[in-house]
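Peer 1: With the sequence up front, the predicted model follows.
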Amino acid sequence: MIPKWKLVMYGSVAFLLIAFIQFVYLSNRHMSSHIRKTQKRDDLRIIDQTNQNSTSDRYSKFRCVGDDNDEGGALSRICLFFNICYNKLDKQWTFYQKTLERPVLYEKSKGILTQFEPGFVSLTYMDKHYWHPKVKIGPVPVEASRLTNLHSLFRHWPSQYGLNMGHFVWEDLGGVYNGMRAIGIEPEEMRASTIMDLEYDQNKNDKIFQKFHQLSCAITDIALQSFHDYVGGNFGIFQRANEINNAGKEVSFKEFRDGIVKCQGLDPGFIPKKHLIVITNKKRSNFGRSIKNLDEMTQYIKNTYPLIPVEVVEWDLLPFREQILKAQQATVLITPAGGVSMILPFMSEGTHAIIMDFHVTQQQFGFNVGDSGSMESAFWGHLGWFKKNYYQVKSKEDYVFDTQDATDARWFASVVVKMDRIKSLIDFALEDMSA
């Protein structure tokens, strides 16, 4: 846990702001070790590891990649802060420097800025939380308690509908992993830390903490810590507008997926030897968004493919490890969209998912009215180890609203599956896997 000193000094803090708004803490000791291994004898030693009171430890520093010229460019700015302090009493981050007039940002309209203005970096895209430190002249106080481990602090995006495992695993926790990889840090060196929203009640905090503890072994073997003093953030990956955030992270997604599978005691490289068709049952969902004629479709599939086992699964009734195992065993997974985004990435190499679209009745999320909208395809498109097939929903005959007063089919409609169309997708999947 954080020491009880009122002032905590971090070796360094990186704020990752493109696809993964997280806190990262990297000690000078870690960096100096790397520098010493690569420098020649006559090189100047930049960081003196042997002297804790050296100049490099007494003052704060920072550097950024991204937008250096626009005060409003927080969402495209990644910054690494060294020797920055957090005062636990006034909940203020402080940046210590020798003189006041030091460039912070070369603003295109205002000129050189010498203070970290509010909104310097973004902490939570969904909730529009921003962060900036306060500049103070003078060295880091000698009584500051020093943390030299590599840290990543994270906050789950609060949802009025409770803990959404898809967002939790692939955006919140996955953002920590992608953040580490993006700045060239081995994730296993990290001390994972989760920050709870003080507006949450304690029962919700405990549930999120326990789930994070269960999954954090995919990133690090170091024991998890819980902080209640400060709020961090995350960044969306599922909506079409966020797809640019996923580009280039395909390898990281696979590494993170494999890490979760491995830490649950399962084989990340498991390939099923026999076909299994798994169908998602979402009839108990608060949203609806299910397969309306689930029983009819299930019986049709059993009759059409009598040699292939067919299982109907309510994912939320299975323990997490069993969910992963069932997803790995499925060769064809048929599911409506929404609420299943957590489980699909655990499908095995070469298998097929058949995902229901929704009929677009309101222009939103990059879709036009009348489109067949693929709810989470911005994320699925960057997972290359299994094949995604979409059951398109193009007319009013393809869905029914879940409530009488509903008007938005994205949120409150269930798909009416046509047997000939689902058969064509299953046939394609089976043929593709046999090639």
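Peer 2: Looks like it arrived, so ask away. Computed from a prediction, not measured in an experiment: that's the story for all the values here.

Peer 1: Please count neighbours and contacts with C-alpha atoms only from this point.
Peer 2: Noted.

Peer 1: For the residue most central in space within the chain, which residues are in contact?
Peer 2: The residue lying closest to the centre of the chain (C-alpha atoms, centre = their mean) is residue 171, at 1.8 Å. The contact partners of residue 171, by C-alpha atoms under 8 Å, 6 or more residues apart in numbering, come to 20, 234, 235, 236, 237.

Peer 1: okay if I get the residues you listed as CSV plus secondary structure and neighbour count?
Peer 2: As requested, the contacts of residue 171 are exported to CSV (DSSP: H, G, I helix; E, B strand; the rest coil; neighbours: other C-alpha atoms under 10 Å):
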residue, secondary structure, neighbour count
20, coil, 31
234, coil, 31
235, coil, 26
236, coil, 25
237, coil, 23
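
Peer 1: which one among those residues gets closest to residue 386?
Peer 2: If you rank the contacts of residue 171 by distance to residue 386 using C-alpha to C-alpha, residue 237 comes first, at 18.3 Å.

Peer 1: Which residue is the nearest non-sequential neighbour of residue 168?
Peer 2: Leaving out its chain neighbours, the residue that sits closest to residue 168 by C-alpha to C-alpha, 6 or more residues apart in numbering is residue 156, at 6.6 Å.

Peer 1: I'd like the contacts of residue 171 as CSV, with distance to residue 36 appended.
Peer 2: Listed next are the contacts of residue 171 as CSV, based on distance: C-alpha to C-alpha, whole Å:
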residue, distance to residue 36
20, 30
234, 34
235, 35
236, 38
237, 38
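
Peer 1: hang on, the residue nearest to the centre of the chain is in a helix, isn't it?
Peer 2: Yes - following the definition DSSP: H, G, I helix; E, B strand; the rest coil, residue 171 is counted among the residues of a helix.

Peer 1: In addition, the following structure is provided for comparison:
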Amino acid sequence: MTRLSRLHTVWADALGASNIGHGLWEELGSISYSMERLNEFDPELVIMHEGNIPQTALFRSYQQYIVPALTETPLVEFGAYIRSFKTKYICFEKVFAGGQLSIFKQSTIKENHGREPLFYNWRSKIIAKNGFDPGFIPNKHQIIVTNKSNSQWTNPASNRHRAIANLKEVVNFIRKSYPTIDTEVVEWQNIPFNKQIEKLLITTILITPCGGVSLIIPLLPRFAHAIVMDYYATHDHYGFKRGQSASMEGAFLNHFPHVRKHYYQVYGSQDFEFDFPGAKDTRNDASIIVNTTRLQLLIDTALEDMHP
């Protein structure tokens, strides 16, 4: 019999291999939340993936930049790990399974109340393990506009998915209206995750579409502001009524009070553009046409609130 004294966990991913939001805050985050709630910590925790470790670029990024925030031990596959001991029985002195939180579903959103310290501590662990100060506060303004130029969900008939439709106009307007503030357009998928953290920590205003790409917002510094695009609800769903401006991740992001959120309202067909011919789903298949006058009101509000 083999006796294992290190803390172990049996774990599986659901959507994390293709979506950074689910991977960071639900699937890998849940391991951190469980350790804190159980008050069980081990720098050499063994994370045993229930099946085969996904071979995606995003998952490799997790292994390089996120898993080290949980453990010094590389991720292992449960079956191969167990077989490696070549004994009939294996005794785990400390093992936990389950506990994975679903934090985005409408039916479970209310359960996020009170979890703010768990979420913030996990955010801080990720930042610190990648060599940065979780408490860093920038001393000058920096605006970043997200160019969502790539998505695995992009329809073959389109070159975008749930993006900012008039991105060039928006960026030109910001640079003209705020000439003394550095403004950068970023394609996050082209930057290593540790460099994403570095950029986010010096950002005071992030302007982004909704969806998975917006779930880097918790990595922003204290007192930063995020302007997130809503979508137009064409039918009652996810707690929103038909005709309302709907905030996709708002119910989760609002549990990170260190960042101020502004949800850019979408009132009707003048505020969005379908991403491909025949599209009807305004939540998943439409990009936002940003009115620069309204955007300026949000940026001005953010600037007035901050004193870097």
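Peer 2: On my side now, so go ahead. Keep in mind that what you see is a predicted model, and the values were worked out from it rather than measured.

Peer 1: returning to that earlier point: for the residue nearest to the centre of structure 1, what is the corresponding residue in structure 2?
Peer 2: Using TM-score structural alignment as the criterion, residue 171 of structure 1 maps onto residue 26 of structure 2.

Peer 1: Quick check: end-to-end length of stretch 229-246 of structure 1?
Peer 2: Length of stretch 229-246 of structure 1, first residue to last, C-alpha to C-alpha, to the nearest Å: 30 Å.

Peer 1: ok, now which ones touch the counterpart of residue 162 of structure 2 in structure 1?
Peer 2: The equivalent of residue 162 of structure 2 in structure 1 is residue 289 (alignment by TM-score structural alignment). By C-alpha under 8 Å, 6+ apart, the contact list for residue 289 of structure 1 reads 282, 336, 337, 338, 402, 410, 411, 412, 413, 414, 415.

Peer 1: Show the contacting residues for the residue in structure 2 that the second one lines up against.
Peer 2: Using TM-score structural alignment, the equivalent of residue 336 of structure 1 in structure 2 is residue 209. Contacts for residue 209 of structure 2 (C-alpha under 8 Å, 6+ apart) come out as 146, 148, 162, 163, 164, 228, 229, 230, 288.

Peer 1: All the strands of the stretch 201-350 of structure 1, residue numbers only.
Peer 2: Along the stretch 201-350 of structure 1, the segments classed as strands by DSSP state E, counting those that start in this stretch run 225-227, 277-280, 310-313, 332-335.

Peer 1: Name the stretch among those that sits most buried.
Peer 2: Here the criterion is mean neighbour count by mean count of other C-alpha atoms under 10 Å, and of the strands of the stretch 201-350 of structure 1 the winner is strand 332-335, at a mean of 24.

Peer 1: Check the offset of that strand from the chain's centre.
Peer 2: When C-alpha coordinates are averaged (C-alpha atoms, centre = their mean, to the nearest Å), strand 332-335 of structure 1 and its chain have centres 23 Å apart.

Peer 1: before we move on, what about stretch 310-317 of structure 1?
Peer 2: The chain centre lies 25 Å from the centre of stretch 310-317 of structure 1; the measure is C-alpha atoms, centre = their mean.

Peer 1: And for stretch 40-47 of structure 2?
Peer 2: The gap between the average C-alpha position of stretch 40-47 of structure 2 and the chain average comes to 24 Å, counting by C-alpha atoms, centre = their mean.

Peer 1: Also stretch 110-124 of structure 2?
Peer 2: The answer for stretch 110-124 of structure 2 is 14 Å, by C-alpha atoms, centre = their mean.

Peer 1: Do me a favour and get the end-to-end distance for it?
Peer 2: 23 Å.

Peer 1: In structure 1, what range does it match?
Peer 2: Residues 244-258 of structure 1 are where stretch 110-124 of structure 2 lands when matched by TM-score structural alignment.

Peer 1: Is residue 303 of structure 2 within a helix or a strand, and which one?
Peer 2: Under the criterion DSSP states H and E, the helix or strand holding residue 303 of structure 2 is helix 292-305.

Peer 1: In structure 1, which residue range corresponds to that helix?
Peer 2: When helix 292-305 of structure 2 is compared against structure 1 (TM-score structural alignment), it corresponds to residues 419-432.
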